[in-house]
Structure formats: C-alpha cells, structure tokens
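Participant: sequence unavailable; structure follows:
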C-alpha cells in the first residue's frame, strides 16, 4: 500500500483527490494539511511515502515546506502541484530534490500513475512543460563539471547521456543490448556517485553542465 499525504489550502480540491486516490486498491490517503506548516508536522507524524504538495498556500508555502522536509533523514517523495505549465517555484523545488511536478488539472489517470512512478523511485514532470523546464536549467555560461562526474566509468557515461536525453531503462537496454536490470543498476550507481536523488535531477545536472 502506497501511503499518500495531500497538502492544499482548498478543502474541496483535497476532497476530490482523496476520493480518487482512495478508490485505488494500492493507494491510501493517510493525512491532509491546508498549509505548509501543517504539512511539515503531518508528514513527520504519519510518515507518508508520497506527498502531493501545492505550491501557493498561506502560513508557509509549498516550496518552503518541501525544502524543510527534504532536510529530514528519510524524506518522502514530494510532487509539487501547480496551475502553471512552468512554475519558477516548481523548478526550484526540483533542483532542491522534489520528485517532479504536476498541473492541478492533470488527467486523473496520469496523477495516479505519477504517484506510483514516484513511489517506485522515478520522477514525473507535467508533459507540456518538460522542454521548457529543462531549458530553464541550461545556464548561458559554461559551468565546471564536478569532479564526481570524472569518477563515472565509460559505460556509466554512456548510460548517463542516454538517460539525460530522457530515454527509459527499457529504451536504453534495447539500444545498448543490455538487460533492464543492468541498466537500472548503472543508473543507481550514477545517481549515487553524483549525489542525485532521481532521474529528473540527473537531467537537470546534465543541462546545467552542458553535458547534453
């Protein structure tokens, strides 16, 4: 069972998401909060697996709450909710460790799939904003590549480049004549060496350092 927490200042919106999530046999809502400060306390109390976090809320906004929660030793996966295709706060949250963002009017099936995807260790980004989001991280100047990148093996750099272009494990496996399990192992090692949380941060890293 995937445990989900809902954070949004609109009770009606939370009620709709709760009904959707609780209708699934493998998902359950374990708590709700109406602002970021409540969210921090709730998450630390009930320990959900995934948090759906609105960005704009009173008392403490979603970005501040996310930054605080991601400093905890074992934080949940956090997905930002926004009404804009490319929200500056959502971009900042992803750079800081959030697992992606969704539009609040996303298709219900996409939202459910996103919860499962994030719980499995991957990341999600509103499809309409993907290109603009990663262009946002492409700095105009050349940033020095961190020494950790030099520690990647030749094979890991090949996998890194393909993952940074958005290929899935299955697509990389087919292209490189590897098993999906092997690709998954390589990706995990790459993330570990570069101290990255997930594949979205891998893509951000690649764009920021002009590696794609």
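Facilitator: Noted; the coordinates are in hand. Just so we're clear, the structure is a prediction, and the values are computed from it rather than from any experiment. Numbers count the residues shown, from 1 in each chain.
Participant: use CA for all of it now, contacts and neighbours both
Facilitator: Noted.
Participant: quick one: the most centrally placed residue in the chain from residue 92, how far?
Facilitator: With the centre of the chain defined as its mean C-alpha position, the nearest residue by Cα atoms, centre = their mean is residue 99, 1.2 Å away. According to Cα to Cα, to the nearest Å, residue 99 stands 12 Å off from residue 92.
Participant: and what of residue 40?
Facilitator: Relative to residue 92, and taking Cα to Cα, residue 40 is found at 18 Å.
Participant: in the chain, which spans are helices?
Facilitator: 11-22, 36-46, 62-69, 88-96, 108-119, 130-137, 147-150, 154-164, 169-176, 180-194, 199-208 (DSSP state H).
Participant: export those as a markdown table, with columns for mean neighbour count and distance to residue 3.
Facilitator: Listed next are the helices of the chain as a markdown table, based on neighbours: other Cα atoms under 10 Å; distance: least, Cα to Cα, whole Å:
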| stretch | mean neighbour count | distance to residue 3 |
| --- | --- | --- |
| helix 11-22 | 15 | 10 |
| helix 36-46 | 18 | 9 |
| helix 62-69 | 21 | 16 |
| helix 88-96 | 19 | 21 |
| helix 108-119 | 17 | 9 |
| helix 130-137 | 15 | 27 |
| helix 147-150 | 12 | 34 |
| helix 154-164 | 18 | 28 |
| helix 169-176 | 16 | 26 |
| helix 180-194 | 17 | 24 |
| helix 199-208 | 22 | 22 |
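Participant: okay, one more to line up with it:
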C-alpha cells in the first residue's frame, strides 16, 4: 500500500481526495493536515511515501512546508496541489525538489496514477500539464539563463540530448526510441546527468533546460 499524507486548508478538499485515493485499492491515506505546520509535523510522525500539499494555505504555506519536509532524511515524494491560478510558489516548490503538481480538478483515475508514479520514483513531468506550466513560470533573466548554460556545459553531447528530451516531457522509453538507445541506457544517462548537475529529480533538470532556453 502506498502511504499518502493530504495537506489542504479546506476540509471538503481533503475529504474528496481521501475518498478518491482510498478507492484506488493500493493507496492508504495515513493522515491529513490543515496547514504547513501540521504537515511538517505529520510528515515526520507518519512517514508517508507521498505528500499531496496545497500551495496556498494560511499560516505556514505550502512552499515553507515543502522546504522543511524535503530537507529531512528519507523525505517523501511531494506533489503540490493547485489550480490554474498559479504563481511563483509552484515554480519555487519544483526548485526545492517537489516532483510535480496536480490541478485540483484532476480526474480521479489520473490522481491515483500520479501518486503511483511518484511513489515508484518517477517525477510527474507530463507534456500536457507539468511541462507547459513549468515553462510559464521559468524566469529567463539573463543572469539565470547564463548560469543554467554554464551548468549544462559539463554534459556530454549525448547527455544534453537526453536532458532536452526530458524537458519535453518524454519518459525513459520514449527518449530511448527517439535517440535509439535502450531504456536501461537512458536511465543510466539520466542518473549521470542528475549527479553532474547536483539535482534530485527530472523536474529540476527540466527547469535548468528551460532556464537556459534550450528546450
């Protein structure tokens, strides 16, 4: 069973998410929190594998809570919950290490699938949602773009091809088909790219590519 913590200041939203996730059969909601402070405490106490957390909450917001939760040893996977009324908090949460974000009106089947995806170690970088929204919030200031390009300069030509493909939302299998590599080889390239760039997941790698305006 995949252990999930739900964090949202609206009781109705929490109840709805619990019903959807527990109906999946392989997911159990181990706790709920009303704000970031409760989320930090609950994450340490309940040890969930995945945290679904609203971006905007009174008191300690989702961004501050994300920083604390993701800095802990063996931190859970973090998915931010939001609406289309997005702001810079979402982008910053991804930079902190959140593995993606979901819209609050995500269909039940997709919600459960997303939880399974991140619990299995994959980031939520889908071409239809996450990639588009990351692009909207990347600050391409000249200084940031230059820093990102310097960071990417350490990569080999093949590694740069792989990371550009990741930034387009492709899975390892899709990258392999496009670049004529085995999935295992792609996975190895991804691991080396993350290590070279000092990143923790594919979403952060995609942000570097977008910062450099190389996607």
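Facilitator: In hand now; what should we look at? Keep in mind the model is a prediction, meaning the values are calculated, not measured.
Participant: quick check: TM-score for this pair?
Facilitator: For this chain pair, the superposition-based TM-score is 0.90 by TM-score structural alignment, normalised by the length of the first structure; 212 aligned residues with a Cα RMSD of 2.0 Å.
Participant: of all the helices of the first structure, which lies closest to residue 2 of the first structure?
Facilitator: Closest of the helices of the first structure to residue 2 of the first structure is helix 108-119, at 7.4 Å (criterion: Cα to Cα).
Participant: mind checking how far that closest one is from the chain centre?
Facilitator: With Cα atoms, centre = their mean, to the nearest Å as the basis, helix 108-119 of the first structure stands 11 Å off its chain's centre.
Participant: I'd like to know which elements it is packed against.
Facilitator: Using 3 or more Cα pairs under 8 Å, 6 or more residues apart in numbering; DSSP states H and E as the contact test, the elements touching helix 108-119 of the first structure are strand 50-54, strand 124-125.
Participant: rewinding a little: export the helices of the first structure to a markdown table and tack on distance to residue 5 of the first structure?
Facilitator: Output for the helices of the first structure, formatted as a markdown table (distance: least, Cα to Cα, whole Å):
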| stretch | distance to residue 5 of the first structure |
| --- | --- |
| helix 11-22 | 9 |
| helix 36-46 | 7 |
| helix 62-69 | 13 |
| helix 88-96 | 18 |
| helix 108-119 | 11 |
| helix 130-137 | 25 |
| helix 147-150 | 35 |
| helix 154-164 | 29 |
| helix 169-176 | 28 |
| helix 180-194 | 26 |
| helix 199-208 | 22 |
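Participant: who wins for proximity to residue 77 of the first structure among these?
Facilitator: Set against residue 77 of the first structure and scored by Cα to Cα, the helices of the first structure come closest in helix 108-119, at 6.6 Å.
Participant: average distance between that closest one and the second structure?
Facilitator: On superposition with the second structure, the mean distance recorded for helix 108-119 of the first structure (mean Cα distance after the TM-score superposition for the first structure) is 1.0 Å.
Participant: if I take that helix and helix 11-22, what angle do their directions form?
Facilitator: Interaxial angle of helix 108-119 of the first structure relative to helix 11-22 (axes from the mean of the first three to the mean of the last three Cα atoms, to 10 degrees): 70 degrees.
Participant: equivalent range in the second structure for helix 108-119 of the first structure?
Facilitator: Under TM-score structural alignment, helix 108-119 of the first structure corresponds to residues 108-119 of the second structure.
Participant: circling back to that earlier point, who's in contact with the residue nearest to the centre of the first structure?
Facilitator: Residue 99 of the first structure is in contact with 77-80, 118, 122-124, 198, 200, counting by Cα atoms under 8 Å, 6 or more residues apart in numbering.
Participant: let's see 10 Å
Facilitator: With contact set as Cα atoms under 10 Å, 6 or more residues apart in numbering, residue 99 of the first structure has these partners: 50-51, 76-80, 93, 114, 117-119, 121-125, 197-201.
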